[in-house]
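[1] The following comprises the amino acid sequence and a computationally predicted model.
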Amino acid sequence: MREPASGLDRRLVLLMMLGSILNPINSTIIAVALIPIGAAFGAPPSRTAWLVSALYLATALGQPVVGRLIDLYGPRRLFLISTGLVGVAGIAGTLAPDFGVLIAARVVLGFGTCAGYPAAMALLRREAERTGRDSPAGVLAALAVANQTIAVVGPLLGGLLIGLGGWRATFAVNIPLSVLAVTLGALRLPKERGTGRGEAGADRSSPAARIDLARIDLARIDLARVDLARIDLAGMGLFAAMLVALLLFLMDPHPAAWYLPVLTVALGAAFTVRELRAATPFIDLRVLGGNLPLVATYGRSLVAYVVSYAFLYGFTQWTEEGYGLSPLGAGLVQIPMFLVGIGLSVTIGRRPGVRSKLLLGGAGQLAACALMLALTAASPLWMLVAVSVLFGVPQGANSLGLQNAVYFQADPERIGSSAGLLRTFGYLGSIVASAATAASFGRHASTGGMHHLAWIMLGAAVLFLIVTLFDRSLRRVAAS
């Protein structure tokens, strides 16, 4: 039985956390598995980077669509379907006979993790309306801590799984996670109107009531089919083609590939024209254009993820190949970052300020990137740990600041799709980070390549801090 309308339905919080961690756990586990996978298939870092990009490309495409469908139909159906795909991807990755199937499994995994975060934000908004208490700071902090906690477990779990069962075990872990998510979702997610007791709470024991409910359900199914048929497939295709063209160039930039940047710009222009004309656009550019503070938040998310994921993937590969640590050792080095992030999230999570959190995160990024430039293969281990500790500051502060900003800046009727877009822009940053890592390392994760990557990260960190300092709209988001 639910709690009275005076309080949040606490049964949903665990489900929100579970759905939202499916993506970060796969992000952090794969970070320590890239070198072993490369060794198994003879793939250099420039090629294994596609395992990262494939997941984020799929998620960047799927998040806005799934988020909008959650706005229209509620989270239940989309959550159950998406988390079911996570299990399918886990099976495919575990049994993958070649590198191409492994990339395909990561694509399916990307689509499977699309619903967790938008569903959590939609449930939170629904509960705020039900209880009349629009004070989500505690639950938003809990979501951030859950993501930080699983990120702590990810690298260590990845190292342990690789030691026990090889890199395939890092895919197999998705199977029980999927079963748990689908089971809890089926038990705890509220049924949408027309699928439970009916619009007026009719008695299901009555034959007439059962007939009426059947009619309502059929009507909803027909409506779903009509709306799904109107999904902007052309916009999605142009968006995907634009990202792939950009990635192909960033992964291996050379003069002979001059046509790829030109193709990227042309596809971007076509995508813009399409979205401005589409009745139901994939990304509603008009809505974004009318909410510049939200656009600025999305831009900050992109830049922040460039820094954090370049560290997660690039630095981890260097600690294994360039510094000589085992996958388990590389995972252990990452733990201080996530522990600091958790501690910071718990400390400042309930405070409503947004600007102060982002400024703190920006300063932490600058300090950590500067220290990366001082590292060599002969550096003492404590210096690697110090870098990890410094990166814990933006890990905790930026995630809180960005999701709090979206919650207050977005249209309440579009909170699912707005939250999805936040993750989309973050995933675009992750794709850029993956491409930067591939371009910096080439065939080997050397110290020189790590320094090259650190300069790219430092430039992104400076941009993040400048944009935050001069964004006056942040002063009006709750209290800064």
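    Structure's in. What do you need?
[2] hey, let's count contacts and neighbours off CA atoms from now on
    OK.
[3] from what I can see residue 230 touches residue 280, true?
    Yes - using CA atoms under 8 Å, residue 230 makes contact with residue 280 at a distance of 6.8 Å.
[4] quick one: the most centrally placed residue in the chain from residue 340, how far?
    Centroid-nearest residue in the chain, with CA atoms, centre = their mean: residue 423, separated by 4.8 Å. Residue 423 sits 22 Å away from residue 340, going by CA to CA, to the nearest Å.
[5] and what of residue 363?
    Residue 363 is 15 Å from residue 340, by CA to CA.
[6] Could you do residue 356 as well?
    17 Å.
[7] more crowded one of these two?
    The residue with more neighbours, out of residue 356 and residue 340, is residue 340; 22 against 19, by other CA atoms under 10 Å.
[8] was I right about the more buried one contacting residue 387?
    No - counting by CA under 8 Å, residue 340 sits too far from residue 387 to count as a contact (11.6 Å).
[9] Does residue 325 belong to a helix, a strand or coil?
    Classification of residue 325 by DSSP: H, G, I helix; E, B strand; the rest coil places it in coil.
[10] ok, residue 446 - contacts?
    Taking CA atoms under 8 Å, 6 or more residues apart in numbering as the contact definition, residue 446 lies against 318, 321-322.
[11] what do you get for residue 445?
    Shown in contact with residue 445 (CA under 8 Å, 6+ apart): 45, 314, 317-318, 321-322.
[12] again, but for residue 451
    372-373.
[13] In which helix or strand does it reside?
    In this assignment (DSSP states H and E), residue 451 forms part of helix 447-469.
[14] Tell me how far that helix lies from the chain's centre.
    In terms of CA atoms, centre = their mean, to the nearest Å, the centre of helix 447-469 is set 21 Å apart from its chain centre.
[15] Stretch 51-68: how far from the chain's middle?
    With CA atoms, centre = their mean as the basis, stretch 51-68 stands 8 Å off its chain's centre.
[16] Next up, a structure to set beside the first:
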Amino acid sequence: MLAASGLLVSLVQTMVVPLLPRFPELLSVSPSTASWLVTANLVAGAVSAPVLGRLGDMYGKRRMLLVALGLVGVGSLLGAVAPGIGLLLVARVLQGAAFGVIALGMSLMRDVLPPERIGSGVGLMSSSLGFGGAIGLPITGVVAQLGSWRWLFAGAAVIAVVQILLVRRLVPESRLRSGGRFDAVGAVGVGLALVCLLLAISKGDAWGWASPTVLGLLGATVVLTLVTGRYELRVRRPLIDLRVSARPAVLLTNLASVLTGFAMFAGFILTIQILQAPVGTGYGFGLPLVIAGLVLLPMGGAMVALSSVSARLSRLRGPRTTLVAGTVVLAVGNVGLALLPGSVWLLMLASTVAAIGAALAYSAIPLAIMRAVPESETAAANSLNTLARQLGTSSCAAVVAAVTSAFVLDGGAFPQGAAYTIAFAAAGAAALVATVLVALTPEPLTVGPTAEPVAGRV
């Protein structure tokens, strides 16, 4: 049930992406305004994830998971009936609470599953993200062709309600609580810093990387990070425990997570573009959106199939070994994609190899984090790691936008093949750097719970 929630997260994230070119006409807005449907969801999710994670450690992970699913359901229902772009943006902000679902679910697994099942459970939940992203594109295409885009939001609302009912019935609450008072000041500081950073990254290409707005946002990010970091070191129960986060096993894993997110996301956003690009570009295959989405299904299937393999390898050799193997395979897949395969089958093969690497890496990352932090910090630590991966995917989207707009064919309608080669090569390099960081990561010291169990539903 917890792993199934990863599908909802992926669907919510990807449901509007294929329709962005159509939203300006459908909603009578400019393309730059329509792009906020992605940006608003990204920023809201990045801010809500650490907040929900800390509240989960304090008051119950299952309780906060239900809150997050409830916000997603309300936002989806609001999007289905939104008369214009204003209310639709509010809906996308509420849907951003989905970002906290993954970290809460993984942390809940650590608390309620037998030790021998934690690895396979976390691996399945991680792989559900990739599978959800793979099936989200063809689903979006079918719904957009056969009916209104509002059915996408209505469907997400129904799924959220069903998941709330099933989580209430099937998922027990964790007996671990950290207690204490919520760090509201830290939440505001961290939230503002993330808003500034993600706005600069996601809008840098549109606003200009050297524009006063982007430079001001980056400067504000630095100032807010330093001020908030100093405050977090002084408060008794901070939103983000920087002392725990600064442990080499945690810090290097989070840095590797940023690079892994970058390397993984390139395949998701670029492969579908290559499949749909006209044959005349020299690299495209001219497939419609639905068919292109079906070609990507092996990517999602590979991620689900490899989840059990990843768990077994992590159990035998440790998550660090699995993470190294995953980043190496991810690098190989991106190099294959950088060569711009000349057939759909070769492109499918290269993208599936990259997906296998992503499955191994994404399944091992949460296990590595949970081994390095106390049990009472798992939700907050996993939320921070989820944010690290999201920073990687956001950075990848920004780099891809910059490269594809810099290298365009005559007429400016489609990028040159060199743009895809550069983007995939950058993703491969990011995976290799992540491999080095993971290899340098020391084995964490054994940590135990820092909170007493409290009465709860079992």
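    Thanks, I have it. Here the structure is a predicted model, which is why all the values come from computation and not from measurement.
[17] returning to that earlier point: dump the contacts of residue 446 of the first structure to CSV, plus secondary structure.
    Below are the contacts of residue 446 of the first structure laid out as CSV (three-state DSSP):
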residue, secondary structure
318, helix
321, helix
322, helix
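[18] how do those residues look in the second structure, which are kept?
    Counting by both residues aligned by TM-score structural alignment, their matches' CA atoms under 8 Å, none of those remains in contact in the second structure.
[19] Ranking by neighbours, what's the top pick from these?
    That'd be residue 318 among the contacts of residue 446 of the first structure, by other CA under 10 Å, with 24 neighbours.
[20] Check the gap between that one and residue 304 of the first structure for me.
    21 Å.
[21] which residues in the second structure does stretch 354-372 of the first structure align to?
    Aligning stretch 354-372 of the first structure against the second structure (TM-score structural alignment) gives residues 319-337.
[22] That stretch vs the first structure, mean deviation?
    Aligned to the first structure and superposed, stretch 319-337 of the second structure gives a mean residue distance of 2.1 Å (mean CA distance after the TM-score superposition for the first structure).
[23] Pull the residues that contact that stretch.
    Stretch 319-337 of the second structure is contacted from outside by 260, 263-264, 267, 310, 313-314, 347, 350-362, 364-365, 367-368, 421, 424-425, 427-432, 434-435, 438-439, using CA under 8 Å, 6+ apart.
[24] by contact count, what packs against the lengthiest helix in the second structure?
    When the second structure is parsed with DSSP state H, its longest helix is helix 115-146. Judged by 3 or more CA pairs under 8 Å, 6 or more residues apart in numbering; DSSP states H and E, the packing partners of helix 115-146 of the second structure are helix 2-14, helix 99-112, helix 150-170, helix 289-295, helix 297-317, helix 344-372.
[25] can you put the ones you listed in a markdown table and add distance to residue 133 of the second structure?
    As requested, those are arranged in a markdown table below (distance: least, CA to CA, whole Å):
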| stretch | distance to residue 133 of the second structure |
| --- | --- |
| helix 2-14 | 5 |
| helix 99-112 | 14 |
| helix 150-170 | 14 |
| helix 289-295 | 10 |
| helix 297-317 | 7 |
| helix 344-372 | 11 |
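[26] Can you tell me the residue that sits opposite residue 387 of the first structure in the second structure?
    So, by TM-score structural alignment, residue 387 of the first structure is matched to residue 350.
[27] Sorry, slip of the keys, the one I care about is residue 94 of the first structure.
    Looks like residue 94 of the first structure aligns to residue 80 there (TM-score structural alignment).
[28] The one helix or strand that match maps to: which residues count as buried?
    Secondary structure from DSSP H and E places residue 80 of the second structure in helix 61-81. By neighbour count on 16 or more other CA atoms under 10 Å, the buried set for helix 61-81 of the second structure is 61-80.
[29] Now do it and helix 99-112, the angle between them.
    150 degrees (axes from the mean of the first three to the mean of the last three CA atoms, to 10 degrees).
[30] average offset between helix 61-81 of the second structure and the first structure?
    Mean for helix 61-81 of the second structure is 2.0 Å (mean CA distance after the TM-score superposition for the first structure).
[31] The next helix or strand along the chain from that helix - contacts with which helices or strands?
    Scanning forward in sequence from helix 61-81 of the second structure by DSSP H and E, the next helix or strand is helix 85-95. Where contact means 3+ CA pairs under 8 Å, 6+ apart, helix 85-95 of the second structure is packed against helix 36-59, helix 61-81.
[32] Dump those helices into CSV; add distance to residue 230 of the second structure as well.
    Shown next, in CSV, are these (distance: least, CA to CA, whole Å):
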stretch, distance to residue 230 of the second structure
helix 36-59, 18
helix 61-81, 28
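[33] what's the closest of these to residue 177 of the second structure?
    Among these, the nearest to residue 177 of the second structure by CA to CA is helix 36-59 (5.1 Å).
[34] List the buried residues of the closest one.
    Across helix 36-59 of the second structure, burial judged by 16+ other CA under 10 Å covers 36-59.
[35] Okay, angle between it and helix 99-112 too, please.
    Using the same axes, to 10 degrees, helix 36-59 of the second structure lies at 30 degrees relative to helix 99-112.
[36] Check which helices and strands helix 36-59 of the second structure sits against.
    helix 61-81, helix 85-95, helix 99-112, helix 184-207, helix 378-406.
[37] Tell me which of those is the most buried.
    Highest mean neighbour count among those (mean count of other CA atoms under 10 Å): helix 99-112, with a mean of 27.
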